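> Next comes the sequence, and after it the predicted model I'd like to discuss.
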Amino acid sequence: MSQESTDRPDGDLRETGMSLRHDREWDYELDRITDAVAERDATSVGLQFPEGLKRRGPGVADDLRELLPDGVNVLISGQPCYGACDLDTFLMKRTDVFVHFGHSPMKESEKIIYVPLFSNVEVTPIVERAMEEELASPDEDPDVGLVTTAQHMNKFDDMRAYLEERGYEVHTRRGDERLTHEGQVLGCNYASAEVDADQVLYVGGGKFHPLGLAMEYPDKHVVIADPVNNVVTVADTETFMKQRYASVHKAMDADTWGVIFCTKIGQGRWEEAEEIVENN
């Protein structure tokens, strides 16, 4: 359901509406993977995709097989994946080369090849819309924070330059050691938004990251500029918090409780789980 127009360059999503209409192309860096196979004399390759790209996995595996020597097995992880810390360690231990798509590394590892899958979507049209619709003008408030996700980091300098050319003072920083890039946010880490600005522009898809950011910094005006769906909104935590408090209120009538512990690396908090059990 893609819209094609000879009047607009690839990635220009103006006037495409709310639906995802852009047929995006990603750089899967297959040459980099084949080089690693050759260097390690590997006989097996494991591929892990985030949830939004799992359906593309078989096609990527087929393309990779055409480039690899006969006898090299390519396996695809079926485990859920929602972040760079969400690694399929079972598959990783059983393959010579392990490739994690869609995220930048939290920690470098010789065993893991991280392929961030940069998007080719043009970002300046949606930044322009955000300026017109939700950001304060430079005359009213020139200070603005700028953050994005791994998929759009290849356009980060373009975003910053576009804002600066129009009179904004753009505040960016790299959060902590878990963040690969300046201005990058994760679903569990919004330290890059801790800047001297009352308004923050988030450029990326979805509301998961900006809602978390708005909850972390409730005094900041968080503007969501989605370059894929061509939508500009404001992160509103009120509805989410009402739903959370409603769930908490309902749970107060429970007689017995269970504590769920996550075994995924980077997500498990065993000490906290034990403390909850001991104190309740």
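Nice, thanks for sending it over.
> going forward, measure contacts between C-alpha atoms and count neighbours the same way
Will do.
> Against which helices or strands is the helix or strand containing residue 223 packed?
Using DSSP states H and E, the element containing residue 223 is strand 221-226. The elements that strand 221-226 packs onto, with contact taken as 3 or more CA pairs under 8 Å, 6 or more residues apart in numbering; DSSP states H and E, are helix 124-133, strand 199-203, helix 208-216, strand 231-234.
> alright, now check it against this:
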Amino acid sequence: MSLIPISDIVERVRSLSIRRIALQAPEGLKRELPVLAEVLREEGFSVIISGDPCYGACDLALDTLDYADILIHFGHTPLMDHPRVLVEPILQPEQIPLLDSVLPLLTGKKIGLISTAQHANSLPLLAEELIKHGFSPVIAPASPRTPLPGQVLGCTYTAARETQADCLLYLGTGVFHAIGSGIATRLPVISLDPYTGEAGVVETDRPLRRRFAVIEKARSADRFGIIVSQKCGQNRMKLAEELLPIHPNAEIVLLREVTADQLLNLGFPCYVNCACPRLGLDDQIRFPVPVLSPPEFEILCGRREWDDYEIDEIRS
């Protein structure tokens, strides 16, 4: 069974005055695209598939619009309006997670509920269960960058901060979003896997210690490459220009994909990341030299104290 709602997509594009369609999806959904493409061709449409890596709705394959009338992007929620782009999230069916493993780990009564796009629609059910156990759950409203209530992104933790809770409960797989939410809010975070029911306390001290070590390693650098992404939802040129005067030997570097080979070939002993905020936290181990976030660069250059550490985010 396809994760992509094929019949819904076919019905939707039938109502549009288009002939050529481009399809895009992240790695976990790419193999679904040929199935949809075949159905669309049977309906009389011309179809092309974007095969490039895709990391989110910040990474739209807008170059495909040179060959198509519309781009349909699957697996994320929209970050921006574009007259020729449809962004279709893939929502998992609503389910009530088992709470036996969670309840002993919660601290305080006011619990902020957060999730990714795939599971955000289950947060109201989770809230109902917590109320039965005497807790006061809070789900933050949608924002321009996170259109689902309670939704967090790897680059945006507004929903976590706005709960103003005693503790955060993250519903989802993996812990990256939970770690980011904990660093952004300085609140305790509990993660709950919606499939297995396993829960755990999310540790943020160790990631912060690793970031402190990266900053210290960067102190020997005499030149800095300030990375600006060419991707539509990640481009932060204004921020890069604000950071440029902080150090006399800094240069702005435009990149489409930030890879270890590119950083090695460019030759800077340290980089400042004004592309996807996840890069430093997620991929530092892959990079040959330190990659600092903008707040970390400010700490290095004496513009900010370590006690004033902030996780890098794109909030608008």
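Now that the structure is in, tell me what you want to look at. What you are looking at is a predicted structure, and each value in this text was computed from that prediction instead of being measured.
> Show me which of the helices and strands packed on strand 221-226 of the first structure has the highest average neighbour count.
Mean neighbour count (mean count of other CA atoms under 10 Å) peaks for strand 199-203 among those, with a mean of 26.
> Distance to residue 72 of the first structure added to the helices and strands packed on strand 221-226 of the first structure, as CSV?
Below are those laid out as CSV (distance: least, CA to CA, whole Å):
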stretch, distance to residue 72 of the first structure
helix 124-133, 42
strand 199-203, 39
helix 208-216, 38
strand 231-234, 43
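> just the helices in the second structure please.
Under the criterion DSSP state H, helices of the second structure are mapped to 6-14, 33-42, 123-132, 158-162, 176-185, 205-218, 237-243, 260-266, 278-283, 294-300.
> buried stuff in the fourth one?
In other words, helix 158-162 of the second structure. The neighbour-count check on helix 158-162 of the second structure (16 or more other CA atoms under 10 Å) flags 158, 159, 160, 161 as buried.
> what's the counterpart of residue 203 of the first structure in the second structure?
Taking TM-score structural alignment, the alignment pairs residue 203 of the first structure with residue 171 from the second structure.
> before we move on, back to that, mind checking which of the helices and strands packed on strand 221-226 of the first structure is nearest residue 28 of the first structure?
The closest of these to residue 28 of the first structure is strand 199-203. By CA to CA, the value is 22.0 Å.
> Run the angle between the closest one and helix 124-133 for me.
Orientation of strand 199-203 of the first structure against helix 124-133 (axes from the mean of the first three to the mean of the last three CA atoms, to 10 degrees) gives an angle of 150 degrees.
> Residue 211 of the second structure versus the match of residue 203 of the first structure, what's the distance?
Separation of residue 171 of the second structure from residue 211 of the second structure (CA to CA, to the nearest Å): 25 Å.
> still on that earlier bit, the match of residue 203 of the first structure contacts residue 189, correct?
No: at 10.6 Å, residue 171 of the second structure and residue 189 do not qualify as touching, with contact defined as CA atoms under 8 Å.
> Show me what residue 156 of the second structure aligns to in the first structure.
Using TM-score structural alignment, residue 156 of the second structure lines up with residue 189 in the first structure.
> if I look at that match, how far off is residue 152 of the first structure?
According to CA to CA, residue 189 of the first structure and residue 152 of the first structure sit 17 Å apart.
> who's more crowded, those two?
For the pair residue 189 of the first structure and residue 152, the greater number of neighbours falls to residue 152 (23 against 17), based on other CA atoms under 10 Å.
> Tell me, how many residues neighbour residue 94 of the second structure?
Other residues close to residue 94 of the second structure by other CA under 10 Å number 16.
> check contacts around it.
Going by CA atoms under 8 Å, 6 or more residues apart in numbering, residue 94 of the second structure touches 119, 121, 122, 125.
> How about residue 276 of the first structure?
Shown in contact with residue 276 of the first structure (CA under 8 Å, 6+ apart): residue 259.
> mind checking what it lines up with in the second structure?
Matched to the second structure by TM-score structural alignment, residue 276 of the first structure sits across from residue 243.
> Just tell me what residue 154 of the first structure corresponds to in the second structure.
Under TM-score structural alignment, residue 154 of the first structure pairs with residue 121 in the second structure.
> In contact with residue 146 of the second structure, which residues?
77, 79, 152, 153, 156.
> The third one and residue 115 touch, don't they?
Right, residue 152 of the second structure. Yes: contact status for residue 152 of the second structure versus residue 115: in contact at 6.0 Å, counting by CA under 8 Å.
> Residue 278 of the second structure maps to what in the first structure?
Looks like residue 278 of the second structure stays unaligned there (TM-score structural alignment).
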